[in-house]
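>>> make a model of this:
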Amino acid sequence: MEMKVLMDEVTACRRCPRLVEWRERVGVEKRRAYREEEYWARPVPAFGDPAARLMVLGLAPAAHGANRTGRMFTGDRSGDFLYAAMHRAGFASQPTSTHRADGLQVRDAWVTAAVKCAPPDNKPLPDERDACACFIRQELALMPSLRAILCLGGFAYEAAVRILRGAGYALPHPLPKFGHGVLVPVENGPTLVLSYHPSQQNTFTGRLTPGMLDDIFAAVRRVIDG
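The predicted structure is shown next:
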């Protein structure tokens, strides 16, 4: 119930004028392929199991993906790639995520983003990242079983580090540089597992392959089960 209240707060947020203007304008102008659909065009709440041991942390909703469908990593190719891997790893009930009523369930996982609104050019500003940090901090506080945070991309990694340090967790010094497959231990906290983001730029060019993401989820399993 506490998590539901928090997600209601997320959905109602209007703290960042630039993001509010952009997400709502996209929802009116729309992409031609979706012109008959009603866009969500609000902050996108996290999705999954609050009792999970794994948090999947992305950058922000895609303008015509989650900003349209209202569910994280849903309705775009990044989500297709991610949920297919989560399905193979046993974290998702099906390999596709097309809309909020498609029946998808995630097991032992919580899918969220460092910034809850779709940003122009997919690039949130530092003050927008910091304005959203309070939500992630509260999500962490409401997840007592959390053992790993899968950071999808460098932005998510940076956000996770800032949030964990702000919450009083001790991280390694010097901090490891972002790299695919890097694990960052957190004293008495969730291990950070780093992965390239499943963006089209990464998946179409082969920088991130299905096998590489499968290896990441195998590492996640070792962390949460170990």
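>>> all contacts plus neighbour counts: C-alpha atoms, from now on.
Noted.
>>> in this protein, which spans are strands?
47-48, 54-58, 109-113, 148-152, 183-184, 191-195 (DSSP state E).
>>> tabulate those (CSV), appending distance to G206 and mean neighbour count.
Listed next are the strands of the chain as CSV, based on distance: least, C-alpha to C-alpha, whole Å; neighbours: other C-alpha atoms under 10 Å:
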stretch, distance to G206, mean neighbour count
strand 47-48, 28, 20
strand 54-58, 19, 25
strand 109-113, 24, 24
strand 148-152, 16, 25
strand 183-184, 22, 21
strand 191-195, 14, 24
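>>> and those as TSV, adding distance to H64?
Listed next are the strands of the chain as TSV, based on distance: least, C-alpha to C-alpha, whole Å:
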stretch	distance to H64
strand 47-48	18
strand 54-58	16
strand 109-113	16
strand 148-152	19
strand 183-184	32
strand 191-195	23
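>>> for the comparison step, fold the sequence that follows:
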Amino acid sequence: MRPSLPEVHTAGVAPTHSDPGLARTATTLPEVDALVAGCFACPRLVAWRERVARDKRASFAAQTYWGRGVPGFGDARARTVVVGLAPSAHGGNRTGRMFTGDPSGDVLVAALHRVGYANQPTSVSADDGLVLTGARLVAPVRCAPPDNKPTPDERRTCAPYLARELELLAPTLRHAVALGAYGWQALLATLAEQGWHVPRPRPRFAHAATLDLTHDDGRTLRVHGCFHVSARNTYTGLLTPAMLDDVLAATLA
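From the prediction side, this is the model:
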């Protein structure tokens, strides 16, 4: 569910909060979502997301951009999380929903539909009727970064949101798909801090790599590596629909 907050932040409006650590107090995923949408912790990212929301792409000039932190999206009882990098400037930052309104979202949601996680093959807006069953889309960084490159400090600042989502999904979570090396490393770092037995040195990212982890409490989780669904990867054929389908289908076993 999309948080019931103003669609775009404008200069002069007081921040909701600047402490991602509040995520640790959230008892539900909607509470985490609201904290993400109200976060103003990283000045560089806040300035960029708001600039993009004001200086819109010409093809979206008539639309009101979300211009805030972008919450995760999907099933609160997911067996699988898909971990990206960060929202795109004119995708999630515009629509307010992860992997929505850009080429990456088009590719990912079509694949989620083919393997049975999504009720439809398209993801164009926050009110388009898309429903995910058994899967949730998340990211280590929740604001669109300049040049799609968050800094290490920004990732660390944002980490409590991903950590709390994983904790709240723990009763049902069995698989995690990391899109690209950034998602892979960020996910493993978070899991290691949460009591998962992540090997050291940490395994390197590779497409179709799998890593079976156990937790201190006996839970198990299989991590899958997948090339990111970026336009560069899909347009050049580095990641094909069949390759993506194979990774996602493996989470159904």
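>>> overlay the chains and give the TM-score.
The TM-score (TM-score structural alignment, normalised by the length of the first structure) is 0.96; 222 aligned residues with a C-alpha RMSD of 1.0 Å.
>>> so which of the strands of the first structure comes closest to L213 of the first structure?
strand 191-195 (7.6 Å; C-alpha to C-alpha).
>>> okay, and that closest one goes to which residues in the second structure?
Aligned by TM-score structural alignment, strand 191-195 of the first structure corresponds to residues 222-226 of the second structure.
>>> number of nearby residues for T172 of the second structure?
13 (other C-alpha atoms under 10 Å).
>>> my bad, R25 of the first structure
12.
>>> tell me how far R202 of the second structure lies from P152 of the second structure.
Remark: distance between R202 of the second structure and P152 of the second structure (C-alpha to C-alpha, to the nearest Å) = 17 Å.
>>> which residue in the second structure aligns with G75 of the first structure?
In the second structure, G75 of the first structure lands on G101 (TM-score structural alignment).
>>> thought that match was touching D127?
No - in this structure, G101 of the second structure is not within contact of D127 by C-alpha atoms under 8 Å, at 11.5 Å.
>>> the more surrounded of the two?
G101 (22 against 11).
>>> give me every residue that touches the residue mapped onto L150 of the first structure from the second structure.
Taking TM-score structural alignment, the alignment pairs L150 of the first structure with V177 from the second structure. With contact taken as C-alpha atoms under 8 Å, 6 or more residues apart in numbering, V177 of the second structure is in contact with 80-83, 223-226, 247-248.
>>> ok, back up a step: how close does the match of strand 191-195 of the first structure sit to the first structure?
Compared with the first structure after the fit, stretch 222-226 of the second structure shows a mean deviation of 0.7 Å (mean C-alpha distance after the TM-score superposition for the first structure).
>>> picking that back up, against V36 of the second structure, how distant is the match of L150 of the first structure?
As for V177 of the second structure, its distance to V36 of the second structure is 21 Å (criterion: C-alpha to C-alpha).
>>> next one: K149 of the second structure
Per C-alpha to C-alpha, K149 of the second structure is found 19 Å from V36 of the second structure.
>>> of those two, who's got more company?
Between K149 of the second structure and V36, V36 has the larger neighbour count (other C-alpha under 10 Å), namely 28 against 13.
>>> what residue of the first structure is the furthest out?
Distance to the chain centre peaks in the first structure at E36, reaching 26.9 Å (criterion: C-alpha atoms, centre = their mean).
>>> starting at the chain centroid, how far to stretch 36-55 of the second structure?
Remark: stretch 36-55 of the second structure is offset 17 Å from the chain centroid, using C-alpha atoms, centre = their mean, to the nearest Å.
>>> in the first structure, what residues pair with it?
Going by TM-score structural alignment: stretch 36-55 of the second structure matches residues 10-29.
>>> contact partners of that stretch?
So stretch 10-29 of the first structure is contacted by 38-45, 63-64, 67-68, 116-120, 128, 131, 135 (C-alpha under 8 Å, 6+ apart).
>>> same deal with stretch 78-88 of the second structure?
In contact with stretch 78-88 of the second structure (C-alpha under 8 Å, 6+ apart) are residues 70, 93, 98-99, 102, 133-145, 148, 169, 172-180, 182-184, 187, 228, 251.
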